[in-house]
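Q: Quick one, what's the 3D model for this:
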Amino acid sequence: MSEDAVHPKIDVKKTMAGYRAPRGTFALVELADQRYLMIDGRGDPNTAPAYARALVALYPVAYALKFASRRELGRDYVVPPLEGLWWADDMNSFTGVPDKSRWQWTMMLMVPDWIGSGMVDEAVARTADKAAGERLEGLREVRLQTLSEGLCVQTLHLGSFDDEGPVLERMHDVFIPEHGLQMTGRHHEIYLSDPRRVAPEKLRTILRQPVLPR
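A: As a prediction, the model looks like this:
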């Protein structure tokens, strides 16, 4: 029997509930702790050099992990979608007319649970050996960290990132208080579409907010 038969390639978008959300309404989901490759920054993601540097650092490490998992463990998987935690001193900068210059963020790629921290360290080191300049600078900031969100509200947004404001207003100001909840943690986005290849009006993004009972 082939390794592929024993360990078929995993795609978390198809196997994990957190990567599925309804469009046009909000759903409550209870999420287990999950580990991510993370890198922090601040500023407008369209113009901040730190944002581009973060992606240039994260993806090579994620692919190094994927190939190491397939080679050493016989377990292959689709590199999970890019995710981001977003916050600001004034969260109103995310609704209405957003002020992206005030945003802070953590960009993330999920790490499967069968991959140990040692493999992550080796993947970062191997990637750094081949890197220089801005990529090497970004690699020094990559870390493996567990994210604990628990109970969350989420929905699927179809359209431009700039059109998320009204959806977030309904989530924050209507759904969450009407269900006796309060926001906790950071606004979380999961990018199911590649904006380099998909028209803005067709982008699929999961919008998530951790919550607690009041």
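Q: contacts and neighbour counts: CA atoms only from here.
A: Noted.
Q: which residues touch the strand or helix carrying residue 152?
A: Residue 152 is part of strand 150-158, with elements assigned from DSSP states H and E. The contact list for strand 150-158 (C-alpha atoms under 8 Å, 6 or more residues apart in numbering) reads 20-33, 164, 167, 171, 176, 201-212.
Q: Packing partners of whichever helix or strand comes after it?
A: The helix or strand immediately downstream of strand 150-158 is helix 165-170, counting by DSSP H and E. Contact partners of helix 165-170 among helices and strands, from 3 or more C-alpha pairs under 8 Å, 6 or more residues apart in numbering; DSSP states H and E: none.
Q: quick one: which of the contacts of strand 150-158 sit in helices?
A: Using DSSP state H, the members of those that fall within helices are 167, 176.
Q: Filter the contacts of strand 150-158 down to just the buried residues.
A: 20-21, 26, 28-29, 164, 167, 171, 176, 203-211 (16 or more other C-alpha atoms under 10 Å).
Q: ok, the residue nearest to the spatial centre of the chain - contacts?
A: Central residue of the chain (C-alpha atoms, centre = their mean): residue 83, 1.3 Å from the mean position. Applying C-alpha under 8 Å, 6+ apart, we find residue 83 in contact with 107-109, 188-191.
Q: May I see the buried residues of stretch 121-141?
A: 121, 123-124, 127-128, 131, 135-136, 138-139.
Q: Can you give me the buried ones in the biggest helix by length in the chain?
A: Counting by DSSP H, the longest helix found in the chain is helix 49-68. Residues of helix 49-68 classed as buried: 50-51, 53-62, 64-68 (neighbour count, 16+ other C-alpha under 10 Å).
Q: after it comes which helix or strand?
A: By DSSP H and E, the next helix or strand past helix 49-68 is strand 83-87.
Q: before we move on, back to that, which elements pack onto the longest helix of the chain?
A: Using 3+ C-alpha pairs under 8 Å, 6+ apart: helix 49-68 touches strand 34-42, strand 104-110, helix 117-129, helix 133-139.
Q: next up, for comparison:
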Amino acid sequence: MDKIDYKKVYSMLYKASAKKAAVVDIPTLQFIAIRGEGEPGSDLFTQSIQALYGIAYTISMSHANDDLQIPNFQRFVCPPLEGHWSTINGAEYDGVDQSVFEWELRIMMPEFVSEKYFEKARSIVSAKKNNPKFDEVALITRESKKHCVMMHIGSFDTEIKTFKTMETYVKENGYRRKSRDHEEIYLSDFRRVSSDKLKTVLAFEVGE
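A: The predicted structure is shown next:
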């Protein structure tokens, strides 16, 4: 049986164009998520990512685990890591001081993953691996919203150019950016791919 690939199911999001911005309706989805503050290269940030993937892979492989048999389970490809980025108390980011960052890291989960089985998966993986961040991971729901999206290819440090293109598109098409917060979907493993080849979907919420 083929696995569900949510990058194909929600292609309007995961396959955003690198040449042109677009406004899309993102449906209500659920995620496993963890919040934090400070530099994205910190040990806490890394531990948070490891905790998310530990739980996500435990759930995605639950069909092979007698202790975690999820009703209505369908095999699926583990979706990519995402991040919601803002600053503490709305502080202005000067391009240098990353300690002002406030973030929520998350990985999308199918509808059949209930709170009960999420907690069971978290318990199973936390018993095997020593990571203090497991207890901070939660199962959340993100309500349907309208976003401007565009693919950014290159270093995270050059995202501002893509955001400017997106903001111009929004204004020219009768929308407005609702806040300075933004979201990123990491289609490349930034630990293994050179910065000039990174593929990241950028998004921010818009209104009319």
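Q: Tell me the residues of the second structure aligned with the strand holding residue 152 of the first structure.
A: The aligned range for strand 150-158 of the first structure in the second structure is 145-153, by TM-score structural alignment.
Q: once aligned to the first structure, how far is the matching stretch on average?
A: Its matched residues in the first structure lie on average 0.6 Å from stretch 145-153 of the second structure after superposition (mean C-alpha distance after the TM-score superposition for the first structure).
Q: State the span of the first structure onto which stretch 191-204 of the second structure is aligned.
A: Taken onto the first structure by TM-score structural alignment, stretch 191-204 of the second structure occupies residues 196-209 there.
Q: and what of stretch 118-126 of the second structure?
A: The aligned range for stretch 118-126 of the second structure is 120-128, by TM-score structural alignment.
Q: Could you measure from residue 155 of the second structure over to residue 103 of the second structure?
A: Plainly put, residue 155 of the second structure is 19 Å away from residue 103 of the second structure if you go by C-alpha to C-alpha, to the nearest Å.
Q: Which one's more surrounded, these two?
A: Shown here are residue 155 of the second structure and residue 103; by other C-alpha atoms under 10 Å, residue 103 has more neighbours (23 against 15).
Q: Okay, residue 154 of the second structure and residue 203 of the second structure: tell me how far apart.
A: Relative to residue 203 of the second structure, and taking C-alpha to C-alpha, residue 154 of the second structure is found at 16 Å.
Q: make that residue 14 of the second structure, sorry
A: 11 Å.
Q: residue in the first structure matching residue 62 of the second structure?
A: That one, residue 62 of the second structure, aligns with residue 68 by TM-score structural alignment.
Q: ok, now which ones touch its match?
A: So residue 68 of the first structure contacts 119, 123 (C-alpha under 8 Å, 6+ apart).
Q: And it, how far from residue 205 of the first structure?
A: 29 Å.
Q: swap in residue 153 of the first structure?
A: From residue 153 of the first structure to residue 205 of the first structure the distance is 14 Å (C-alpha to C-alpha).
Q: ranking the contacts of residue 83 of the first structure by neighbours, who comes first?
A: residue 108 (28 neighbours).
Q: burial count for the nearest residue to that one once chain neighbours are set aside?
A: Nearest residue to residue 108 of the first structure, sequence neighbours excluded (C-alpha to C-alpha, 6 or more residues apart in numbering): residue 38, at 4.6 Å. A count of neighbours around residue 38 of the first structure, defined by other C-alpha under 10 Å, yields 22.
Q: which residues touch the residue in the second structure that residue 38 of the first structure lines up against?
A: Taking TM-score structural alignment, the alignment pairs residue 38 of the first structure with residue 33 from the second structure. Residues counted as contacts of residue 33 of the second structure (C-alpha under 8 Å, 6+ apart) are 52, 104-107, 137-140.
Q: Can you tell me which of those residues is nearest residue 178 of the second structure?
A: residue 104 (18.2 Å; C-alpha to C-alpha).
Q: The closest one matches what in the first structure?
A: In the first structure, residue 104 of the second structure lands on residue 106 (TM-score structural alignment).
Q: Surely its match and residue 88 touch.
A: No: counting by C-alpha atoms under 8 Å, residue 106 of the first structure sits too far from residue 88 to count as a contact (11.8 Å).
Q: Could you check how far residue 126 of the first structure is from residue 175 of the first structure?
A: Residue 126 of the first structure is 46 Å from residue 175 of the first structure, by C-alpha to C-alpha.
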